[in-house]
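Visitor: Following is a predicted model, sequence given first.
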Amino acid sequence: MENSRYITAAELARRIKIELKKAVVEQEEIMDQAIISLISGGHVLIEGVPGLAKTMLIKALARTLSLDFKRIQFTPDLMPADITGTKVFNMQNREFEMVKGPVFTNFLLADEINRTPPKTQAGLLESMAENTVSVDGEMLPLPNPYMVFATENPLEYEGTYPLPEALVDRFIMKLLIDYPSSKGEKEVLMRHNQGFLGSDLNSVGIEALYTAEDIIACRKEVQGIRVEEGLIEYIVNIIKETRNNPTIEIGSSPRGSIALLQCSKGCAAFMGRDYVIPEDIKRMALPTLRHRIILKPELELEGVKPDEVLQDILSKLKVPR
């Protein structure tokens, strides 16, 4: 583990990525975006078909942080109280006692979140929005830092439920993970042939490098990143176009513009700069906005993806220099 000296966000990102590569093959952009989300202080949704190492990536990231880590496997019979906890009656002292659920942690893996009905999915909403949990009228604070990483299967998969829009909007980024290249898949097979087990991260020697204090310090660094007024206007124009574009039924909310600003600052810190440049904004636009827009139904039927529409918007907007 690192000592108590101040660590920059760029150095933290570099060291974490070295550790992640011990377990995860390729997926460079996904790793970068996950780390940027971590130092930006937001929650992350990762979508991909089963078997693409979504869960392993998150577990490996958690291993590099000396934080309390819990995992919830979402299933159709999961109830909100299974997430938040509940009060039970203690027969000995004849009082109700709080039994805290797995949400009381620093780093929560919500695995296959769209395998459970919306009522249970909403059990995470307050924790992600307010960093608190309410049980029987009592509001309880969550640890700091608190971060949710959720994985989901594409909606076309049987037995999945769409996430409520209010919950989706709470994720600072939505990452799309795809199949590895032939070279990458060969590397996966070589590693497993040599004894690597995805269920046993100890076998690759991932180290716990950082503490809660390091994460909080890096988030303060991100807050101090400079953003020129012209770049603020650029973000406003991007969001405005999502609301005016004829192919989009519902555009991004103001929370989307805040997420794009925050992640652009996180991207700058990730790259070792104390100021945002237009390329940071363009790089963060897709992961921060793809889940905040709803395309016209006819476009979805034609197979048009949100990323394509966002790319088109970015290509037509004047970039400040």
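Guide: Arrived safely.
Visitor: contacts, neighbours, all on C-alpha from now
Guide: Will do.
Visitor: isn't there a strand covering Pro76?
Guide: No - Pro76 is assigned coil when assessed by DSSP: H, G, I helix; E, B strand; the rest coil, not a strand.
Visitor: dump the residue contacts of it.
Guide: Contact analysis of Pro76 by Cα atoms under 8 Å, 6 or more residues apart in numbering lists Arg115, Thr116, Pro117.
Visitor: Pretty sure the last one sits against Gly123.
Guide: What it means is Pro117. No - with contact defined as Cα atoms under 8 Å, Pro117 does not count as touching Gly123 (10.5 Å).
Visitor: Tell me where the chain has helices.
Guide: Using DSSP state H, the helices of the chain run over residues 9-20, 28-40, 54-63, 80-84, 118-121, 125-130, 165-168, 182-193, 212-223, 229-244, 254-270, 278-289, 297-301, 306-316.
Visitor: coming back round to it: can you pick the most crowded of the contacts of Pro76?
Guide: Arg115 (24 neighbours; other Cα atoms under 10 Å).
Visitor: quick one: contacts for it?
Guide: Phe74, Thr75, Pro76, Glu152, Gly159, Thr160, Tyr161.
Visitor: and of the helices of the chain, who's closest to Val148?
Guide: In terms of Cα to Cα, the element of these nearest to Val148 is helix 125-130, at 7.3 Å.
Visitor: Mind giving me the packing neighbours of that closest one?
Guide: strand 132-135 (3 or more Cα pairs under 8 Å, 6 or more residues apart in numbering; DSSP states H and E).
Visitor: at 10 Å what do you get?
Guide: In terms of contacts (3 or more Cα pairs under 10 Å, 6 or more residues apart in numbering; DSSP states H and E), helix 125-130 is packed against strand 132-135, strand 138-141, strand 147-152, helix 165-168.
Visitor: In this structure Thr288 contacts Pro254, no?
Guide: No - look at Thr288 against Pro254 with Cα atoms under 10 Å: they stay out of range, at 11.9 Å.
Visitor: one more structure, for comparison:
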Amino acid sequence: MQNPNILLGKLTVKNLIEICKNYKIEDYSGLRKKAIIDLIIETLTEDELNIILEENKLIDKKEISKERKVKNTNKDNIADDEDLLNILKETTLFKQLMNEAQKQNEADLKTLFEKNKVSDKEKKIEIVLSGQYKEALDLLLEADASELHPILVGPPGIGKTTLCRYYAQMRSDLTGNHSFEWITFDESTKPAHLIGSFNPSITIQKGFNFESFNPGPLLKTMLKGGVFLANEINRATEYTQNSLLEPLEERTFAVPHLGRIKASSGFFFIGSMNPSELVGTHRLGEALKDRFNVWIELDYPEKQTEMKIIEQNNPHYKIDESILEKIYLIINRTRNHHQIQIPASLRSGIAMARLSGLLKLKYPHQNPNQILRKVAKNVLIGAINPKPGVKVNDIATNIISQIIGTA
């Protein structure tokens, strides 16, 4: 809307005096036109000014309506934000976070570090053991009992690492040996990250001995007879891959300056890798490939299993079964879409479920499908990788419309 000063300036002095009389504005006598306008604007409310402008046909009624709508929307947004904060404060998750925050504010970093340090005996890992995951767990157990080296192969985000951690925990409950180490490989991973390295300052003082040596995760599990997980092993360079040949074949490892060590009884090496066609992966060398005796293929889980996993990973914000199924259908649709190179993983489904559950608390009267339509797009934009020349927004919108509809 234009400046009220300009709009009222289009009226005559007689009109302005009439307005003053109608709204019982005094002290206008003897004032010039501009001063009368200033007096009217200072005295009247915004709504009263709008009525005057509308009656004198200085402003369109639609413009006033639009302006009011914008202001009401802004008020609603502020109210929504306040409502959301109040809702969050009442959830179990945020009550827990607020209690933790109060304790952490009173603690120093060293205390917090000790408090949050992950122990050898982790908190019980909860997983869905059905379908391919139960079969994979059985194969890990059989490979371990046969002193063979298994490797899990499958796309990102299907739970390979979680399954291995679960197996290591289950094994530690049986044997009492809690030694479990794992490292996620990439191009920067060097053999020293696996075997360990010497501390320069201590080495200068005391020479090359065990006191100046910092053992790496692979060496630790070999000495303790524990479980070592080489996560995403095909992202490592051939140089690093070759350093694994000796421990896999001979169950020994040569430590420079200290000698060659052999693995204790119970040492179990597990590998995991992504499909070779993914960006950032290297070809697994034939020599290393030959050392893995049990190949466990994992794919995206079947419908009921995936829905159980999504539900299990959304403990704080419950959603309806129908919305859970639609989340699965959206995620699954990305996996057989002809314009998508890399589809959405299980993590995307979990993200949709958590956001949908939270927004259901914020907007209890809103259609759950409308909520899902909004959050699904926000998740899919970063979760899928389309083929060249295809816009990710277009694919996401198309898939969501197919599953939920456009209404």
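Guide: Perfect, I can see it now. These figures come from a predicted structure and were not determined experimentally.
Visitor: And the TM-score between these chains?
Guide: Put the two chains on top of each other and the TM-score (TM-score structural alignment, normalised by the length of structure 1) is 0.52; 178 aligned residues with a Cα RMSD of 2.2 Å.
Visitor: Buried deepest among the helices and strands packed on helix 125-130 of structure 1, which one?
Guide: Greatest average neighbour count among those goes to strand 147-152 (a mean of 24), per mean count of other Cα atoms under 10 Å.
Visitor: mean distance, that one to its aligned residues in structure 2?
Guide: Strand 147-152 of structure 1 differs from its equivalent in structure 2 by a mean of 0.8 Å after superposition (mean Cα distance after the TM-score superposition for structure 1).
Visitor: what about Leu175 of structure 1, neighbour count?
Guide: When neighbours are defined as other Cα under 10 Å, Leu175 of structure 1 has 22 of them.
Visitor: Sorry, wrong one. I was asking about Ile309 of structure 2.
Guide: For Ile309 of structure 2, using other Cα under 10 Å, the count is 20.
Visitor: what does Lys220 of structure 1 give?
Guide: Using other Cα under 10 Å, Lys220 of structure 1 has 15 neighbouring residues.
Visitor: re the thing from before, out of the helices and strands packed on helix 125-130 of structure 1, the one nearest Lys54 of structure 1 is which?
Guide: Minimum separation from Lys54 of structure 1 across those (Cα to Cα) falls at strand 147-152, 6.8 Å.
Visitor: Mind giving me the packing neighbours of the closest one?
Guide: Strand 147-152 of structure 1 packs on helix 28-40, strand 43-47, helix 54-63, strand 69-73, strand 107-111, helix 125-130, strand 171-176, going by 3+ Cα pairs under 10 Å, 6+ apart.
Visitor: can you tell me what part of structure 2 the fourth one aligns to?
Guide: Strand 69-73 of structure 1 corresponds to residues 180-184 in structure 2, going by TM-score structural alignment.
Visitor: Have a look at how far, on average, the matching stretch is from structure 1.
Guide: On superposition with structure 1, the mean distance recorded for stretch 180-184 of structure 2 (mean Cα distance after the TM-score superposition for structure 1) is 0.7 Å.
Visitor: before we move on, the earlier item: which residues do Pro117 and Gly123 of structure 1 both contact?
Guide: Shared contacts of Pro117 of structure 1 and Gly123 (Cα atoms under 10 Å, 6 or more residues apart in numbering): Met79.
Visitor: Spatially central residue for structure 1, please.
Guide: Val44 (1.1 Å; Cα atoms, centre = their mean).
Visitor: Next, count neighbours for Asn234 of structure 2.
Guide: Each residue near Asn234 of structure 2 was counted by other Cα under 10 Å, and the total is 24.
Visitor: Ignore what I typed, I meant Met352 of structure 2.
Guide: Look at Met352 of structure 2: counted by other Cα under 10 Å, it has 28 neighbours.
Visitor: quick revisit: for the match of strand 69-73 of structure 1, buried residues please.
Guide: Neighbour counts over stretch 180-184 of structure 2 (16 or more other Cα atoms under 10 Å) mark Phe180, Glu181, Trp182, Ile183 as buried.
Visitor: and what of stretch 134-149 of structure 2?
Guide: Ala136, Leu137, Leu139, Leu140, Ala143, Asp144, Leu148, His149.
Visitor: does the second one really touch Arg171, like I thought?
Guide: Which is Leu137 of structure 2. No - using Cα under 10 Å, Leu137 of structure 2 is not in contact with Arg171, being 11.2 Å away.
Visitor: So for Glu19 of structure 1, which of the helices and strands packed on helix 125-130 of structure 1 sits nearest?
Guide: Judging those by Cα to Cα, what sits closest to Glu19 of structure 1 is strand 147-152, at 18.1 Å.
Visitor: State the span of structure 2 onto which the closest one is aligned.
Guide: Under the alignment (TM-score structural alignment), strand 147-152 of structure 1 falls on residues 268-273 in structure 2.
Visitor: what separates the matching stretch from the chain centre, distance-wise?
Guide: 25 Å (Cα atoms, centre = their mean, to the nearest Å).
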